[in-house]
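A.B. asks: Generate a structure from the sequence data that follows.
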Amino acid sequence: IMGVLNVTPDSFSDGGRYFDADAAVAHAVRLVEDGADLLDIGAESTRPGADAVNEAEERRRAIPVVTAIAKAVTVPISIDTSKAAVAQAALDAGAVLVNDVTALRSDHAMVDVVARTGAGIVLMHMQGTPSTMQQAPCYDDVVGEISSFFDERIRFAAAHGIERRQIILDPGIGFGKLLVHNLTLLARLHHFTQFGCPLLVGVSRKAFLGQLVDRPVQERQWATAAAVAMAVDRGAGILRVHDVRAMKDVVQVAAAISRHTTLSMKAQHA
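C.D. replies: A predicted model of the protein is given here:
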């Protein structure tokens, strides 16, 4: 379970709630107490239509919080950024993972930071940028196209000194996708296990769930639970969520059922 902590004024779900450093640290401790296995700290909103934040402002928001949280908790910390300088500063402050929604495409120095430090790297698929990604996204074959994207990004990373063991893949649910694309990706998530990298899935409270159940952001916990359970059954190893305590239970039960299903099928064919 990856607990989400946004130190932003405008994130779609919790923007502004943890903008204060003390509030952010207190929430981080609470997420860990609730069962988070790692924390993802972001200082620039990547919601649909979000405006970019400059490097200085992102550093000002993120680094004091990362520094304080690294002293307050023992779980690994991820920095959600596409800027190399912010990533480097966060890694120096105690983070061990970079969650780059642009998959090393935005800042050409990012690949060198990850290779040099040996940090983990999340390679996420996104069509367009946060400000444009939901403007009529289009795919002929969403699973095939994202598979090709992952293959190219993994090769790029390897060519620049990043080892396969450092890489986590994220199909980018809600990032440049329509409802049908998101549902297809979740239904066929197992396809991406072919790359041998952990799969990270972020469905928590997202707009596509609101389309399905017609509920506002803060009332999408049950819809999130259903999507999380399906993702676990289809191969997701890391679930990025806001409601850690509830989703921890969902993941544990879904994983147990999935394991039992696999064992039962093997026994039948033995």
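
A.B. asks: C-alpha only now, for contacts and for neighbours.
C.D. replies: Will do.

A.B. asks: Does anything pack onto the longest helix seen in the chain? Which helices or strands?
C.D. replies: The residue-count maximum for a helix in the chain (DSSP state H) belongs to helix 244-268. Applying 3 or more C-alpha pairs under 8 Å, 6 or more residues apart in numbering; DSSP states H and E, we find helix 244-268 packed against helix 221-233.

A.B. asks: quick one, the longest helix of the chain and helix 221-233 angle?
C.D. replies: 40 degrees (axes from the mean of the first three to the mean of the last three C-alpha atoms, to 10 degrees).

A.B. asks: what's the neighbour count on residue 124?
C.D. replies: Applying other C-alpha atoms under 10 Å, we find 25 residues neighbouring residue 124.

A.B. asks: hmm, back to that, list the buried residues for the longest helix of the chain?
C.D. replies: Across helix 244-268, burial judged by 16 or more other C-alpha atoms under 10 Å covers 244, 245, 247, 248, 250, 251, 254, 255, 258.

A.B. asks: residue boundaries of the helices in the stretch 101-250 of the chain?
C.D. replies: 110-117, 142-159, 179-187, 207-213, 221-233, 244-268 (DSSP state H, counting those that start in this stretch).

A.B. asks: Following up with a second sequence; could you model it the same way so I can compare the two?
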Amino acid sequence: MPGAGLFRHLPVPSPRPATVAGVLKLGRREFADTDLLVMAIVNRTRDSFYDRGATWEEGRALERVRQVVAEGADIVDVGGVKAGPGEDVDAAEEVRRTAGFVAAVRAEFPDLVISVDTWRAEVGRAVCDAGADLLNDAWGGYDPVLAEVAVEYDAALVCTHTGGLAPRTPPHRMSYDDVVRSAIDDTVALAERAVSLGVDRRSVLIDPAHDFGKNTWHSLEVTRRLDEMTATGWPVLVSLSNKDFVGETLDLPVGERLAGTLAATAVSAWHGAQVYRVHEVRETRQVLDMVAGIKGTRAPARVVRGLA
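C.D. replies: Predicted coordinates for the structure are as follows:
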């Protein structure tokens, strides 16, 4: 193609460092360092802060999976418990909400990466039995046995920074000498522990966990300095979608935070994050593809301007 050689030699202004293991392995799938992955949120809850139970019923949840796959999702992340305070959900109920659904998704989409957002080892074991590939531990190793479950099933694991808070605890006057240093130290320690237990080094991600254990200033600083986390070599997952730090920065309610979310997404992609946990898949996919195009890690879909 005319101009292709020129494209290959464009300088990359902000190169993403290679991951610790050189490749990201999620279940049966492997991804290159330059692959930017969209993780679509599928809530099996009645009280989600964003969708207010839109995918509580299993049929609607399956339709959501079909929709996000069509829009370009690489991963679906199934959650059975609201992240913040709300309805009490014990482990047995969380299993009921997630395990059977994971099995249904696996049957329909045999090659799709399926993640489950849980901090409980009991739930992790049930969903891995049902076909989950990735355990998204959003509460920073609160149940240390969850990493052992990942070993048992050769599952991938997300290690997050929550400032030591217990699950579903909102932050209150959290204080850090350096929030980014804390996020790096805590998540890397969890990642190294997981590997020492036997989790495949290629299957461990770290997550600064925007809003979790953080005020808005903290989340903005983590975003601004995210290149320090990606410089560790561990693949970084970010969960930015419609969060309070976006709403407070722009003074916007839930439902009006898409533009702010996409701005934070572009900055995070420029800094080298690899996985994006989101509500709006199509828009996120376009932002990530555009950033990759600017960096030079993805060729344009077509190039005809000035060449015809």
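
A.B. asks: before we move on, the earlier item: out of the buried residues of helix 244-268 of structure 1, flag the one nearest to residue 57 of structure 1.
C.D. replies: Checking these against residue 57 of structure 1 by C-alpha to C-alpha gives residue 244 as the nearest, at 28.1 Å.

A.B. asks: how about the closest one, what's its partner in structure 2?
C.D. replies: By TM-score structural alignment, residue 244 of structure 1 lines up with residue 281 in structure 2.

A.B. asks: Also residue 110 of structure 1?
C.D. replies: Matched to structure 2 by TM-score structural alignment, residue 110 of structure 1 sits across from residue 146.

A.B. asks: Could you do residue 35 of structure 1 as well?
C.D. replies: For residue 35 of structure 1, the residue aligned by TM-score structural alignment is residue 72.

A.B. asks: and its match, what does it touch?
C.D. replies: Contact partners of residue 72 of structure 2, counting by C-alpha atoms under 8 Å, 6 or more residues apart in numbering, are 38, 281, 282, 285.

A.B. asks: In structure 2, which residue is most central in space?
C.D. replies: residue 277 (3.8 Å; C-alpha atoms, centre = their mean).

A.B. asks: That one and residue 181 of structure 2: what is the separation?
C.D. replies: Residue 277 of structure 2 sits 22 Å away from residue 181 of structure 2, taking C-alpha to C-alpha, to the nearest Å as the criterion.

A.B. asks: and the contacts of residue 72 of structure 2, which two are the farthest apart?
C.D. replies: Farthest pair in those, by C-alpha to C-alpha: 38 and 282, 9.3 Å.

A.B. asks: How about the corresponding residue of structure 2 for residue 136 of structure 1: what's its closest non-neighbour residue?
C.D. replies: Counting by TM-score structural alignment, residue 136 of structure 1 lines up with residue 173 in structure 2. Once flanking residues are discounted, residue 173 of structure 2 sits nearest to residue 215: 7.8 Å by C-alpha to C-alpha, 6 or more residues apart in numbering.

A.B. asks: now residue 237 of structure 2
C.D. replies: Nearest to residue 237 of structure 2 is residue 275, by C-alpha to C-alpha, 6+ apart, at 4.5 Å.

A.B. asks: Who are the contact partners of that neighbour?
C.D. replies: Counting by C-alpha under 8 Å, 6+ apart, residue 275 of structure 2 makes contact with 36, 37, 38, 39, 235, 236, 237, 238.

A.B. asks: How about residue 182 of structure 1?
C.D. replies: Shown in contact with residue 182 of structure 1 (C-alpha under 8 Å, 6+ apart): 173, 174, 208.

A.B. asks: Would you check that the last one makes contact with residue 176?
C.D. replies: No: here residue 208 of structure 1 lies out of contact with residue 176, judged by C-alpha atoms under 8 Å, at a distance of 11.6 Å.

A.B. asks: of these two, who's got more company?
C.D. replies: It is residue 176, of residue 208 of structure 1 and residue 176, that has more neighbours when counted by other C-alpha under 10 Å, with 23 against 20.

A.B. asks: Give the aligned equivalent of that one in structure 2.
C.D. replies: Using TM-score structural alignment, residue 176 of structure 1 pairs with residue 213 in structure 2.

A.B. asks: any idea how far the residue nearest to residue 125 of structure 2 when sequence neighbours are not counted lies from residue 111 of structure 2?
C.D. replies: For residue 125 of structure 2, ignoring the flanking residues on the chain, the nearest one in space by C-alpha to C-alpha, 6+ apart is residue 149 at 6.0 Å. Applying C-alpha to C-alpha, the value for residue 149 of structure 2 to residue 111 of structure 2 is 21 Å.
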